[in-house]
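Novice: My questions concern the predicted model and sequence given below.
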Amino acid sequence: MGSSEFQSPRVIKAAGLPYFTPANNGGAALNPEDPSTPTLFRPLTIRDVTLKNRIMVAPMCTYSTNPDPSSPAIGALNDFHIAHLGHLASKGVGLVIIEATAVQPNGRISPNDSGLWQEGTDSEQFKGLQRVVNFIHSQGAKAGIQLGHAGRKASAVAPWLSWEGKKGSIRADESVGGWPSNVVGPAGGEEQKWAPGNVKYWAPRELSTSEVEEIVQAFARSAKLAVQAGVDVIEIHGAHGYLVHQFLSPVTNHRTDKYGGSFKNRIRIVQEITATIRAVIPDGTPLFLRISATEWLEGNPVAEKTGSWTMDSSTELAKLLPEFGVDFLDVSSGGNHRDQKVEPHGNYQIDLAGQLRKVIQQAGQKTLVGAVGLITEAEAAGQIVQGADEAVATEELLAGQEPKADAVLLARQFLREPEWVLTAARKLNVPISLPVQFARGLL
């Protein structure tokens, strides 16, 4: 029997794969222009990329790549990542952002982290990424990747290894693939450890100016490779106390060269990374930036001494993003100092995103904003973005209830509930397309 007899308008082979799987597009609203369709399920176009809905998988480290420094597969995504991320793609998300991926070997958080520093399209890192991206595309989702460098938080063992002994983070030495002598930061020395003592983290050494310039170029090389592998969206990791955040904050940046001191100098690394990436990726490729909107150090002695990164800092940076070529601001918080005081509650980061979005809107700028953190319920997610589509005048918008973001990013909720998008559509009464293989269980 010929293969053509298995074809139908609903079941066709996904392109770009050496094996058969239907070309799915689950999670897309069947009537996106209908006024009753919530903004959450309306398409979102960013440059040349259109997402079928406003639901994104936030990058989640899984510490599941080969850690062997002698292996060509070090840091390469593998079948686990296809199973994990591909399943989320098949269940209807608009964008899957692949976990924090190091642009240099010493930029990994742990020896098991994802990396994209090997040059060339024949490397195991490139091929592993391309396989994951191809499968995500086959399910009708777009693929993003978060590029980063861990800085002083690098060379720790994978958390799920340290959890066994309930010790929290444990630093990784050479015996487990770590690099204790090459942990780096804007500033160096014992006082720059993320945590004191000789168990959890290594003392960083201070980067030279030329090394910072090389890191900037490393971001660009990785971004170019990612796009060649088919990635649709590039995100720069500038949050959670990793290297870019360390440069932004006066708490961790004590430099006296062009990358330290004034606000202008401290954000220089972001300006240069965005410029170098924009120079090597297509104009139509969206560029995201994740930041910690505040370090939650207001009133803390360390902030009294040096200052810290605050909402005022983020507001000032947000206004510069259009000229940096950044299209989307992914708003998180904290992670740069152990003495931070934060009490997570349902809207603690959503409100930060809303404040920054309002500033951006008032400035007449078009940078989009993403909200992340403790988003678990469909109704709450819907309210966060309702009315963000300017083409649709909603009752909420007319009543003065401004949207807090243009899209939502979920992480842990997808670990608990991979089918969250499909469940959300049902709760919000949105008719959507269903993945072929799962449809009979979802009707």
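Specialist: Looks like it arrived, so ask away. Just so it is clear, the structure is predicted and the values come from calculations on it, not from any experiment.

Novice: CA only for contacts and neighbour counts going forward, please
Specialist: Will do.

Novice: Could I get the full set of helices for the stretch 51-200 of the chain?
Specialist: Listed in chain order, the helices of the stretch 51-200 of the chain (DSSP state H, counting those that start in this stretch) span residues 79-90, 124-138, 159-162.

Novice: next, the one to line up against it:
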Amino acid sequence: MSQHLLAPITLRDLTVRNRIWVPPMCQYSVAAGDGVATDYHLMHYGSFARGGAGAVILEATGVVPEGRIAPQDLGLWDDAQREALRPIVDLIHSFGAAAGIQLAHAGRKASTEPEWGTPHPGASLAGADGGWETVAPSAIAYDQLTEPTALDEAGIDEVVEAFVASAVRAVEAGFDLIEIHAAHGYLLHEFLSPLSNQRTDSYGGELAGRARLLLRVVDAVRGAVPVGMPLLVRISATEWVEGGFDLDQATQVVTWLGEHGVDMVDVSSGGNAVLPEGAEIPVGPGYQTPLAAHLREHTEMPVSAVGMLDTPFQAEHVLATGQADVVRVGRAFLREPNWGLDAALALRGDGEIVPPQYRRAFRQALRRG
């Protein structure tokens, strides 16, 4: 039986024990609203590492307070937040996994109520309730959210500086890799898309202009972190609507990202456009995998695939057929934090990945392997 899923992978100076990676998933669990990680985050992320993941990437983490999707997001704009992340990194490492963090700015989709526990999940947060002014490439609102303010060039410079400062803190906290969030309709994706970027200056217009901010952030972060540290970018390879950011444009952007020192691209989709009535995204098992396969085939960039890759054999198939270099398993890990251990046993891999404290429970499966 093939075991591509269990094979290590090396990016720059980092070797990750397998290709089962947990992607960033928003938790909205900073009750204090100060961006500081809590015991919840320690337990949450540590469980995935203990459960056999090769790498665990923390949720979208705001590089500035105004860059959070909701006040309950993690942040990394000050040193107190950095110190609260150190124990999480140490715990992930103690279970043999690599620790990553996704740095993000939510742009026009910031300042919203979290997905649960509030009267209007996902709606713009009123100023009286702690909301703030949002920013974007152009003053175009997303769906029913509040209209954002278009960033001027000084504001763009501040965004770049914020990503760099957070990346430096991530290095200081001990993270092994950094991912820049340029997907799902957040700020860097908003600049890439002709639907949300209608600027007439050097940050708009043709694709090279719309990609300028992302490439500036990549260059600045790449220059601020150790040479041997992998730098990743998450993109939405298509917006699923005519006239939006699409796979052809994504292919060119990924090529540029490789030229600017990015080591892997995580391939997602959508998040920046409201679909026309009657239109549907073809959501189903592995529905985004063809996007990853296209980018892997048409660029020299290693890619990770994500999106309803729920079973070990499905994930193994994606790798064995050359559609991706890494598989990211999200919601399945939420349902079963030992998903990586189960995958290793299902593929008849090395039972050593099972912590000794758990081997009594896995003994019968280990014998079968």
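Specialist: Nice, I can see it. Since the model is a prediction, treat every value here as computed from it, not as a measurement.

Novice: And the helices of the stretch 51-200 of structure 1: which comes nearest residue 68 of structure 1?
Specialist: Nearest to residue 68 of structure 1 among the helices of the stretch 51-200 of structure 1 is helix 124-138 (13.1 Å), distances taken as C-alpha to C-alpha.

Novice: sorry, back to before: so which of the helices of the stretch 51-200 of structure 1 is the most packed in?
Specialist: Sort the helices of the stretch 51-200 of structure 1 by mean neighbour count, taking mean count of other C-alpha atoms under 10 Å, and helix 124-138 sits at the top with a mean of 23.

Novice: Mean distance between that helix and structure 2 after superposition?
Specialist: On superposition with structure 2, the mean distance recorded for helix 124-138 of structure 1 (mean C-alpha distance after the TM-score superposition for structure 1) is 0.9 Å.

Novice: so where is that helix in structure 2?
Specialist: Counting by TM-score structural alignment, helix 124-138 of structure 1 falls onto residues 80-94 of structure 2.

Novice: Let me know the angle separating the lengthiest helix in structure 2 from helix 79-94.
Specialist: Using DSSP state H to assign secondary structure, the helix with the most residues in structure 2 is helix 153-173. Relative orientation of helix 153-173 of structure 2 versus helix 79-94 (axes from the mean of the first three to the mean of the last three C-alpha atoms, to 10 degrees): 40 degrees.

Novice: tell me, helix 153-173 of structure 2 lands on which residues of structure 1?
Specialist: Residues 209-229 of structure 1 are where helix 153-173 of structure 2 lands when matched by TM-score structural alignment.

Novice: Show me where the stretch 201-350 of structure 2 has its strands.
Specialist: Applying DSSP state E, counting those that start in this stretch to the stretch 201-350 of structure 2 gives strands spanning 231-236, 264-268, 303-306, 326-328.

Novice: which helices and strands does the longest one pack with?
Specialist: Put plainly, it is strand 231-236 of structure 2. strand 177-182, strand 264-268 (3 or more C-alpha pairs under 8 Å, 6 or more residues apart in numbering; DSSP states H and E).

Novice: The second one now?
Specialist: Identification of packing neighbours for strand 264-268 of structure 2 by 3+ C-alpha pairs under 8 Å, 6+ apart yields strand 231-236, helix 289-298, strand 303-306.

Novice: Deepest in the core, which of those is it.
Specialist: strand 303-306 (a mean of 28).

Novice: average distance between that strand and structure 1?
Specialist: Strand 303-306 of structure 2 versus its aligned partner: 0.2 Å mean (mean C-alpha distance after the TM-score superposition for structure 1).

Novice: what does that strand correspond to over in structure 1?
Specialist: Taking TM-score structural alignment, strand 303-306 of structure 2 hits residues 369-372 over in structure 1.
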